[in-house]
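Participant: here is the input, now give the coordinates:
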Amino acid sequence: MNDEEMEEMNDDGLVEVERHGRVLVLRMVDAARRNVLSQGLLSCLAREFAAAERDEDTHVVVLAGLPEVFSLGLSREGLLALTGGASVGSTESAVSAPVRCALPVVAAMRGHAISGGLLLGTYADVPVLSDRSCYGANFMRYGISPTAGATYVLGARLGEFLANEMLLTARNYQGAELRGRGVPVQVAPHDEVEDRAMAIAEEIAAAPRRSLILLKRQRTARFRAAVREACLHEVTTFETLMALPETRRRIEAGYPTWTVES
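Facilitator: Predicted coordinates:
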């Protein structure tokens, strides 16, 4: 079996690993729950990103999802655990894995990406969105303040005014609308997203691995520092709101288990 054909599924069956020469594709495939960010999926991603860093044959990582769903954010169970006092720290760390990976990461965000799912993709060095999929940060729909660096990352990636509107209104935006609003990330026709992401990854992968690692380290230093500062400001408000009975009621009454509103 050659590189183009080789595919490996990890033990938990939530992330598939595909090698294409110097490019490693990590594909989230929890179809049953539409790639919600369960602890299992987050653990798988952390493990596979770490393995990619150790692999001298890998120069670039592509993070992908299902054709219609990239990721719908934190699971309902995960959110309810946070209302009971669970620490948000491990979730923040896992969602920011693409920027913390030493190698360049391209996100093929072909399907819907909501809240934590949108953050996961926009933490990548190069996100590619679909013109027909929905993207949003619906924290306020449940009375939850943004976390995991959202107050900085969304503005840095999508533009400050759009990110502010997205966070306040908690509505979803179709990729074509985001392109019309002038987002500085690529928005491709739905069926071309993964090809576009792979083409970008292969261009990047032509450079020496050590050079890519050093460039990413330099390019992300200020970004990561700003994310850390944002998280420090976010956590107090987040923990205060998550402790309110109303927040738990909103999550229990309206938070979907795996569906997405468009």
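
Participant: all contacts plus neighbour counts: C-alpha atoms, from now on.
Facilitator: Noted.

Participant: quick one, helices of this protein?
Facilitator: Secondary structure of the chain, counting by DSSP state H: helices at 39-54, 76-83, 89-95, 97-100, 116-122, 150-158, 160-169, 175-180, 193-205, 209-242, 245-254.

Participant: which strands and helices lie in contact with the fifth one?
Facilitator: Right, the one you point to is helix 116-122. Under the contact criterion of 3 or more C-alpha pairs under 8 Å, 6 or more residues apart in numbering; DSSP states H and E, helix 116-122 touches strand 69-71, helix 89-95, helix 97-100, strand 105-109, helix 150-158.

Participant: export the ones you listed to CSV and tack on distance to Arg54?
Facilitator: Converted to CSV, those look like this (distance: least, C-alpha to C-alpha, whole Å):
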stretch, distance to Arg54
strand 69-71, 25
helix 89-95, 18
helix 97-100, 14
strand 105-109, 15
helix 150-158, 27
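
Participant: mind putting these into TSV with distance to Arg250 and mean neighbour count?
Facilitator: Formatted as TSV, those follow (distance: least, C-alpha to C-alpha, whole Å; neighbours: other C-alpha atoms under 10 Å):
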stretch	distance to Arg250	mean neighbour count
strand 69-71	21	30
helix 89-95	21	18
helix 97-100	29	22
strand 105-109	28	30
helix 150-158	21	20
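
Participant: would you do the same for the sequence below? I want to compare the two.
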Amino acid sequence: MSTGGAAATDPVLVEEREDHVVLRLNRPEVRNAIDLATVEALHDACGRLEKDPTVAIITGSDGTFAAGADIAQLRDRRREHALAGINSAVFDRIHRLPMPVIALVDGHALGGGAELAYACDFRIGTPSTRIGNPEPGLGILAAAGAAWRLRELVGEPLAKEVLLAGRVLSAEEALAVRLLNQVVPADELEEAGQRLAARITAQAPLAVRLTKSAFHAPRDAHPLIDNVAQAVLFETEDKHERMTAFLERRKEKR
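Facilitator: Modelled structure (predicted):
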């Protein structure tokens, strides 16, 4: 993947690393509010990650993940915009990326920012992390995944407090219900994301991809999808080499 000559003013900066790609939300002047330009940039990044499957890290800038959708744009949207699923489409695409996606959630992740975090496979926060969906207070609902995805992540009672009563979760509360996988000091956040990315990329890449696909498959697709995925993996050279290395290491320990 290439950054394609991204400018410092682009709404999402794409940073290539050795074993992963960082997508950095880059609208600090509005606390990384998600506008149409951000959505388009995320679609572009997804297209590249679909063609060249790589672990992705999504993070914010200036101590904020994303404070929500851009209210100035949202206020002027009408029925046809809602039916187009502007934010829900890109968040669903992120959720379906071939390789895992890690959200580094520093500061506020509210509204659309929270829904972006929910769409990721892992979420690492800092003590200042705050996650919630205040949409009903603005006369709308959380329609980009939170209305159903949050219940899957934390259970119905707590999801209803967030979605219907405006509860904003602190980092400690989000960690307790495993909405956050980990909480680290802000200056260690990117390092924690890199460590997790390294743990993922140490696994067999195709095994990770197929495991993620099987994990998110509908219940009635199992066990067929598991058996087919395993059949593919059984034929790979990677499987043979890794198992041979395992057996040789075990032999050396005897």
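
Participant: need the TM-score between these chains.
Facilitator: The TM-score (TM-score structural alignment, normalised by the length of the second structure) is 0.76; 217 aligned residues with a C-alpha RMSD of 2.5 Å.

Participant: if we can go back for a sec, most packed of the helices of the first structure?
Facilitator: Ranked by mean neighbour count, the helices of the first structure are led by helix 116-122 with a mean of 27 (mean count of other C-alpha atoms under 10 Å).

Participant: in the second structure, point out the residues matching it.
Facilitator: Using TM-score structural alignment, the residues of the second structure aligned to helix 116-122 of the first structure are 112-118.

Participant: just checking the distance from that stretch to the centre of its chain.
Facilitator: Taking C-alpha atoms, centre = their mean, to the nearest Å, the mean C-alpha location of stretch 112-118 of the second structure is offset from the chain mean by 8 Å.

Participant: same check on stretch 128-142 of the second structure?
Facilitator: Distance of stretch 128-142 of the second structure from the chain centroid (C-alpha atoms, centre = their mean) equals 18 Å.

Participant: circling back: and the helices of the first structure as CSV, adding distance to Tyr142 of the first structure?
Facilitator: Listed next are those as CSV, based on distance: least, C-alpha to C-alpha, whole Å:
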stretch, distance to Tyr142 of the first structure
helix 39-54, 21
helix 76-83, 10
helix 89-95, 18
helix 97-100, 25
helix 116-122, 14
helix 150-158, 16
helix 160-169, 12
helix 175-180, 23
helix 193-205, 31
helix 209-242, 10
helix 245-254, 5
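
Participant: which residue in the second structure aligns with Ala97 of the first structure?
Facilitator: Taking TM-score structural alignment, Ala97 of the first structure has Arg93 as its aligned residue in the second structure.

Participant: hmm, I was thinking of Glu68 of the first structure
Facilitator: Using TM-score structural alignment as the criterion, Glu68 of the first structure maps onto Gly63 of the second structure.

Participant: repeat that for Ile144 of the first structure.
Facilitator: The alignment partner of Ile144 of the first structure in the second structure, by TM-score structural alignment, is Ile140.

Participant: now do its match against Arg77 of the second structure, distance only.
Facilitator: 11 Å (C-alpha to C-alpha, to the nearest Å).

Participant: again with His43 of the second structure
Facilitator: For His43 of the second structure relative to Arg77 of the second structure (C-alpha to C-alpha), the value is 20 Å.

Participant: who touches Pro11 of the second structure in this structure?
Facilitator: Contacts for Pro11 of the second structure (C-alpha atoms under 8 Å, 6 or more residues apart in numbering) come out as Leu25, Asn26, Arg27, Ala37, Thr38, Ala41.

Participant: so which of these hold up in the first structure?
Facilitator: Under the criterion both residues aligned by TM-score structural alignment, their matches' C-alpha atoms under 8 Å, those that remain in contact after alignment to the first structure are Leu25, Asn26, Arg27, Ala37, Thr38, Ala41.
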